[in-house]
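Student: what follows is a predicted structure for the sequence shown.
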Amino acid sequence: MADPSSTGKKSAKGTKTEPIPFTSVAFVESPLQFLSALEAHEPGEQMLIRARAKAKGMTSFLDAFDTDWLPDDVRLEPEGAKPGVLRSISPDRILLGDACSGQVHKALGLAYLERQMPEVVILDDGLATYSTIEILSAKRGPLVRPRQKLKASRAVIAAYVADRLRGLARSGKLRWHTALPVPKSTRKSFLKSGAEITRHRFEHLQTLPTGGSHPRDNPVIGSALAADGLIDVRAYRSWLDDLASEGPITYYPHRRETEEFLNELRKDTRVKIKHVGLPIELRLINLPPNSIIRSLPSTAAVSLATLNPDVTIDVTEIPAQWWTGASADSLRKSLNAQMVKADVDS
């Protein structure tokens, strides 16, 4: 992997010259957030992507991602949203992969406590994005992940950042850039707040030379729902057994799945486990027409449907008896209600 920490322009020989006056900064903590930042990059914009390398799954992703795939005016630093970064850079735009991140809240709070915040763009963060948009569409409430309990000090700054972003919405400076389907009720309430929604179809991602897979692999997208305790592990394993009984499958694990679960799965000779390093969207982008990808409801299923309109995404609705009761009814309903084809009305 090329040196990701260079923030100066490079000459033809690769030597540094003067530092780049970045016009935007993106804070990302997952591979999907990283790809979403690239899709939000605008022509001629000098963008700095600050990736939280220690976040789950990010080290292997950054190791596998070729920095030659970045646009010429995009630089990568694996340092995350360190508290002082926004004091030394005054960007015209800030892009947030995880608007509920404590690290991001601290960086924003320190930099913009007494000054005006620039335009903010919300990036896709999987299905958790819907919760973020609902919070920002509401009149009050802290930016907090579902099922997350905050300490008092964190709750204060999470509420402060939420209120600042709502203020940006009222002045037309808050936007959600997404490839996800946008339910009409979600779109209506977010736009009513003064915010904007713009869409993409992974245009930059589709230009990357990342190879692909083959239909004979019978790809199955792994889910984090069992690892997160939201659905029963035995029910999930039984679902995989049923798929494997129809023929060998290639299983692409989710980054949060446990080694214990995967080691058990490896004992099944019908299952080939393929650790991708790069996001599933990059690895399965070039499947031939009429291929079939199997999945539970997930962001990856939506993304792959957008990228591969001629590929069948076979999504299994999660039966009521699979749920452990650890998730809210709203999450269960929204997961099963996800349409694989993206809404284009926003």
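Tutor: In hand now; what should we look at? Residues are numbered from 1 along each chain as shown.
Student: please count neighbours and contacts with C-alpha atoms only from this point.
Tutor: Fine.
Student: tell me, how many neighbours does residue 72 end up with?
Tutor: Using other Cα atoms under 10 Å, residue 72 is surrounded by 14 other residues.
Student: list the contacts for it?
Tutor: Neighbouring residues of residue 72 by Cα atoms under 8 Å, 6 or more residues apart in numbering: there are none.
Student: quick one: contacts of stretch 196-213?
Tutor: Applying Cα under 8 Å, 6+ apart, the contact partners of stretch 196-213 are 35-36, 38-39, 69, 169, 172, 174-179, 187, 190-191, 282-287, 306-307, 346.
Student: can you count the residues close to residue 260?
Tutor: When neighbours are defined as other Cα under 10 Å, residue 260 has 8 of them.
Student: so for the lengthiest helix in the chain, what gets flagged as buried?
Tutor: If you go by DSSP state H, the chain has its longest helix at helix 152-170. Of the residues in helix 152-170, 154-155, 157-169 count as buried by neighbour count, 16 or more other Cα atoms under 10 Å.
Student: got it, and stretch 107-126?
Tutor: Within stretch 107-126, the residues that qualify as buried are 107-109, 111-112, 117-126, counting by 16+ other Cα under 10 Å.
Student: one more structure, for comparison:
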Amino acid sequence: MSPRAGNAGPHTLAFVESPVQLLNVLEWAHEHAPGGGRPGSGRAPSRDGEPGGADTPPGTGLTLVVLSPIDPMTRGQLRRMSELAREEGYQVRWEEARGGAAAPFHTIGGLAGLLRRARRVVLGDPFSRYVQLLLTITRARDVVVVDDGTATMEFVGQLARGERLVRWHRKGGRPGPRDLLFAPVSSSARRRLTPGDRRRVQIFSSMPMEDMPEGVTVSANTFAWTRARFGPPRITKGADMVGTSLVETGVVDGDRYLDAVRALARTHGATRYFAHRRESTEKLHRLAVETGLEIVRPDLPLELIARRGPIGRTVLSFPSTVVHTLPLALSGTEVRVAVCDIDPEWLTENASPRAQGFLSGVTGAARDVHRLTAVTTEPATAV
């Protein structure tokens, strides 16, 4: 029986936990999914007031499963991205995956049948313990990993070197008790992310990669769907700045970061600051007061915001995913993306030993960007 007929369920299941992951699944589907999206194909009823919460109907080629986080900003962007996905004709299943102690058991139990029947699994965060647990259930022979920002670069390198999967900003050292408890699941997931005789693994990415695991195929994410769906944008004369969550993840000192933002804004005439969804309210309030920048909290990933416009002629950023993705999304426009290096003195004492090298690599590997040297900050303001 055809995988798209009868009660076979969805041919492809995609698991996303962030707006950027959902965007990149849409980009992958635009290029690769059988049947693709069909704009204007109608809306499915929702469950619990969330977008696309209805049980997935049979015969659907691609179903997006949102493993909803708790963070309000991320949830808001995921709601908007879910609506865009549905406008493209895809089914979206919203799971309150973290809504209480029993939520993971309810979510996994409800997805187990679909996972076993799916022929292909698409995932955005191979480091996610949630996703790793789901990978132990699936029998899918095709596994696709789409970008989850710069973390994809680290994932590919670790997979190629046979290392355990650890996010780059986590401090080095021995695994903790929770890591040891979860180690069998993580090892099983890593095996399922490794090509075998009956298993194909694909990376769909806009990121440059040096170490490539043997047998893994790579296809380029050029943001073709984004460029076809939005824009071209109206370009303003000034400069805009892109925020980062490096302070929130404990990599960069907060005072040093504020000083760097102030210096960049003054030097380049920036007037707007597009906040990262994980930046704290307190930090953003301080940035607004002490730099005079207009703080913008986007309701969509920055690639879509920039493509819709208006956007500054120059976009300033620290090392992050956008130094790779924005030039692609804004291809054919006159917008210049400029990236400022992270001075080693800005790093906190708790930063991972790999942090400086990883951030330098993110900047150095970026194409079609203007590279700025690290700005000078006043040591007296640092904690």
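Tutor: Looks like it arrived, so ask away. Small disclaimer: the values here were computed from a predicted structure and weren't measured.
Student: of the buried residues of stretch 107-126 of the first structure, which belong to strands?
Tutor: 119-122 (DSSP state E).
Student: which of those residues sits closest to residue 272 of the first structure?
Tutor: Closest to residue 272 of the first structure out of these is residue 122 (35.9 Å), distances taken as Cα to Cα.
Student: which one in the second structure is aligned with that closest one?
Tutor: Under the alignment (TM-score structural alignment), residue 122 of the first structure pairs with residue 145 in the second structure.
Student: in this structure that match contacts residue 204, no?
Tutor: Yes - here residue 145 of the second structure reaches residue 204: they are 6.1 Å apart, a contact under Cα atoms under 8 Å.
Student: just the contacts of stretch 196-213 of the first structure: which are in helices?
Tutor: Residues of the contacts of stretch 196-213 of the first structure located in helices (DSSP H): 35-36, 38-39, 169, 187, 190-191, 282-283, 306-307.
Student: report the two of these separated the most.
Tutor: Within these, 169 and 283 form the most distant pair, 35.8 Å apart (Cα to Cα).
Student: where does the helix or strand encompassing residue 131 of the second structure end up in the first structure?
Tutor: If you go by DSSP states H and E, residue 131 of the second structure is part of helix 129-135. Under TM-score structural alignment, helix 129-135 of the second structure corresponds to residues 102-108 of the first structure.
Student: average distance between that stretch and the second structure?
Tutor: Here the mean offset of stretch 102-108 of the first structure against the second structure after fitting is 1.7 Å, by mean Cα distance after the TM-score superposition for the first structure.
Student: just give me how far that stretch sits from the chain centre.
Tutor: From the chain centre to the centre of stretch 102-108 of the first structure is a distance of 18 Å (Cα atoms, centre = their mean, to the nearest Å).
Student: what lies in contact with that stretch?
Tutor: In contact with stretch 102-108 of the first structure (Cα under 8 Å, 6+ apart) are residues 27, 81-86, 96, 98-99, 154, 157-158, 161.
Student: of the contacts of stretch 196-213 of the first structure, buried ones?
Tutor: Here, 16+ other Cα under 10 Å leaves 35-36, 38-39, 169, 172, 174-179, 187, 190-191, 282-287, 306-307 buried among the contacts of stretch 196-213 of the first structure.
Student: and stretch 276-283 of the second structure, which residues are buried?
Tutor: 276-279.
Student: could I get these as TSV with distance to residue 256 of the second structure and secondary structure?
Tutor: Below are those laid out as TSV (distance: Cα to Cα, whole Å; DSSP: H, G, I helix; E, B strand; the rest coil):
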residue	distance to residue 256 of the second structure	secondary structure
276	18	coil
277	20	coil
278	18	coil
279	15	coil
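Student: can you give me the strands for the stretch 1-150 of the first structure?
Tutor: For the stretch 1-150 of the first structure, applying DSSP state E, counting those that start in this stretch gives strands covering 8-10, 16-19, 24-28, 47-51, 74-77, 93-96, 119-122.
Student: so which of those strands gets nearest residue 336 of the first structure?
Tutor: Closest to residue 336 of the first structure of the strands of the stretch 1-150 of the first structure is strand 119-122 (Cα to Cα; 23.6 Å).
Student: trace residue 279 of the second structure over to the first structure, please.
Tutor: Per TM-score structural alignment, residue 279 of the second structure is aligned with residue 257.
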